[in-house]
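> heads up, no residue letters with this:
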């Protein structure tokens, strides 16, 4: 059992706090960027904000103990770029991946630091998930997928076999990416989309099949499943 600080005092923070407890740990409190929130109760009947972001970073820089007697930090920042920034700011401080007990992870799958896998997530054989990733409720990462640092798979999204998702990309709720397709860094896939072609970095696609809304034109169709 580890005592966690939850970095992020919003709605996502409440969900991550539940995940910390479901994984068998405790929550000592929350950290928030806004110092005016100090002492605010984040969860009804639960933990409060015990430190500002600045206070946490001062402790890390000084090599001092984490606030509130915590032994580790759980990332609960929704914005992909900000979440990756937070993990980098922690340096070598403990930020282990957190996995809900109802999630199914292959023994050959890899989850990076600061990654969270919520209820009913599936990560299958030889999949590699990077640091500071959100695998939201019911999302599926099939065999041999690669998910980059700071990405977010929204609830009930599915990556079929051999999909590559770049750093900071966002896969919307209920979206499906067919086998072998690449979604570039910082790209956005709209909710419910079916992605059948590569999505270049920074592009936004949506629809069935997914079509370009902004950014760079999509690539060729993905290869057939081996």
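Okay, I see it. Quick caveat: nothing in here was measured; it's all calculated off a predicted structure.

> make it CA atoms for all contacts and neighbour counts henceforth
Will do.

> state the distance from the residue nearest the centre of the chain to residue 127.
Of all residues in the chain, the one closest to the mean position by Cα atoms, centre = their mean is residue 134, 1.6 Å from it. Per Cα to Cα, to the nearest Å, residue 134 is found 15 Å from residue 127.

> chain center to stretch 187-201, what's the gap?
Here stretch 187-201 is found 18 Å from its chain centre; the criterion is Cα atoms, centre = their mean, to the nearest Å.

> could you tell me the end-to-end distance of that stretch?
End to end - Cα to Cα - stretch 187-201 spans 5 Å.

> select the longest helix from this structure.
Taking DSSP state H as the criterion, the chain has its longest helix at helix 11-22.

> how about the residue nearest to the centre of the chain: what's its closest non-neighbour residue?
Nearest residue to residue 134 in three dimensions, chain neighbours excluded: residue 152, at 4.7 Å (Cα to Cα, 6 or more residues apart in numbering).

> next up, the contacts around that neighbour.
80, 133, 134, 135, 136, 168, 169, 170, 171 (Cα atoms under 8 Å, 6 or more residues apart in numbering).

> those into a markdown table, with extra columns for secondary structure and distance to residue 11?
As requested, the contacts of residue 152 are exported to a markdown table (DSSP: H, G, I helix; E, B strand; the rest coil; distance: Cα to Cα, whole Å):
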| residue | secondary structure | distance to residue 11 |
| --- | --- | --- |
| 80 | helix | 15 |
| 133 | coil | 17 |
| 134 | strand | 14 |
| 135 | strand | 16 |
| 136 | coil | 13 |
| 168 | coil | 20 |
| 169 | coil | 21 |
| 170 | strand | 18 |
| 171 | strand | 19 |
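
> which of the residues in the longest helix of the chain are buried?
12, 13, 14, 16, 17, 18, 19, 20, 21, 22 (16 or more other Cα atoms under 10 Å).

> just want the angle from the following helix or strand past it to helix 11-22.
Toward the C-terminal end, the helix or strand that comes next after helix 11-22 (DSSP states H and E) is strand 26-32. Between strand 26-32 and helix 11-22, the angle comes out at 160 degrees (axes from the mean of the first three to the mean of the last three Cα atoms, to 10 degrees).

> take this one as well and set it beside the first:
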């Protein structure tokens, strides 16, 4: 099996471990984290991110980001770029209990969790989280480094920008476009286009904050 190092030892790491174990394709070398020590689900934290270069040189050429994307998606993006610059392969991880159309595209570094559905014509960018039980309908377009939370539903033809967080249980009606660097609050119902750099919440979803 291919050896892989995981970056980030938070709660999201546990879900990624479960996903990787379901695939039986990768051997988890260990986990790096900037602050924590010890183990996560019996896998050792082998040091902080400064160890990644030596880990790569030791023969571990696969890595995956286990930092969740709720408050600051730029952290995930910075780690992604660092891993790429070090030479790591960042695979696409798709849980065996998800349903992915052969006519969908899923980018490098993206994880698709158990129970998620991605239908024909959908295009998902790099370094995304398509979380547990979410639905990505036909012809949706999702930009890089975007997080679709558990049980969120994107209707056909929805467009989501880069670095955007779609909150848990949100519903996005067909054909709506949501911009870059947007946060959609939990349980929101989005029925009209949302511009870049805002927070939008509620039923129907309304902009409550402009991001700097």
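The structure has been received and is ready for your questions. The structure displayed is predicted, hence computed values, not measured ones.

> closest one of the buried residues of helix 11-22 of the first structure to residue 212 of the first structure?
Residue 212 of the first structure lies nearest to residue 12 out of the buried residues of helix 11-22 of the first structure, by Cα to Cα, at 28.8 Å.

> what sits against the residue nearest to the closest one when sequence neighbours are not counted?
Nearest non-adjacent residue to residue 12 of the first structure, counting by Cα to Cα, 6+ apart: residue 76, 5.8 Å away. Each residue near residue 76 of the first structure by Cα under 8 Å, 6+ apart is listed here: 6, 7, 8, 9, 12, 13, 16, 83.

> in contact with the third one, which residues?
Contacts here follow Cα under 8 Å, 6+ apart; on that basis residue 8 of the first structure touches 30, 31, 32, 33, 75, 76, 77.

> greatest separation within these: which pair is it?
Longest span within these, Cα to Cα: 33 and 75, 12.8 Å.

> pick out whichever of the two has more residues nearby.
Ranked by neighbour count (other Cα atoms under 10 Å), residue 33 of the first structure and residue 75 place residue 75 first, with 31 against 16.

> which position in the second structure pairs with that one?
When the second structure is aligned by TM-score structural alignment, the residue opposite residue 75 of the first structure is residue 65.

> likewise residue 123 of the first structure?
For residue 123 of the first structure, the residue aligned by TM-score structural alignment is residue 118.

> now do residue 156 of the first structure
Aligned partner of residue 156 of the first structure by TM-score structural alignment: residue 151.

> contacting residues around the spatially closest residue to that match that is not a sequence neighbour?
By the measure of Cα to Cα, 6+ apart, the closest residue to residue 151 of the second structure outside its immediate chain neighbours is residue 134, 4.3 Å from it. Residue 134 of the second structure makes contact with 115, 116, 117, 148, 149, 150, 151, 152, 153, according to Cα under 8 Å, 6+ apart.

> just give the number of residues close to the closest residue to residue 151 of the first structure other than its chain neighbours.
Closest residue to residue 151 of the first structure apart from its sequence neighbours, by Cα to Cα, 6+ apart: residue 168 at 4.2 Å. Counted with other Cα under 10 Å, residues neighbouring residue 168 of the first structure total 27.

> for residue 174 of the second structure, same thing?
19.

> got the contacts of residue 8 of the first structure as CSV, with distance to residue 184 of the first structure columns?
Shown next, in CSV, are these (distance: Cα to Cα, whole Å):
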residue, distance to residue 184 of the first structure
30, 33
31, 31
32, 30
33, 29
75, 23
76, 23
77, 21
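
> returning to what we had before: which other helices and strands contact the longest helix of the first structure?
Applying 3 or more Cα pairs under 8 Å, 6 or more residues apart in numbering; DSSP states H and E, we find helix 11-22 of the first structure packed against strand 3-7, strand 26-32, strand 72-75, strand 98-99.

> do that again at 6 Å, thanks
Counting contacts by 3 or more Cα pairs under 6 Å, 6 or more residues apart in numbering; DSSP states H and E, helix 11-22 of the first structure is packed against no other helix or strand.

> can you give me the helices for the first structure?
Assignment of helices within the first structure using DSSP H yields the ranges 11-22, 53-62, 80-89.

> need those in a markdown table with distance to residue 180 of the first structure, can you?
Listed next are the helices of the first structure as a markdown table, based on distance: least, Cα to Cα, whole Å:
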| stretch | distance to residue 180 of the first structure |
| --- | --- |
| helix 11-22 | 31 |
| helix 53-62 | 39 |
| helix 80-89 | 23 |
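
> right, and those - which one's nearest residue 185 of the first structure?
Closest among these, once you apply Cα to Cα, is helix 80-89, at 11.0 Å.

> and the closest one, how far from the chain's centre?
Relative to its parent chain, helix 80-89 of the first structure has a centroid offset of 11 Å by Cα atoms, centre = their mean.

> stretch 120-128 of the second structure now?
Centre-to-centre, stretch 120-128 of the second structure and its host chain are 11 Å apart (Cα atoms, centre = their mean).

> just stretch 115-125 of the first structure next, same as before
In this view, stretch 115-125 of the first structure has its centroid 10 Å away from the chain centroid, taken as Cα atoms, centre = their mean.

> can you give me the end-to-end span of it?
Using Cα to Cα, one end of stretch 115-125 of the first structure lies 18 Å from the other.
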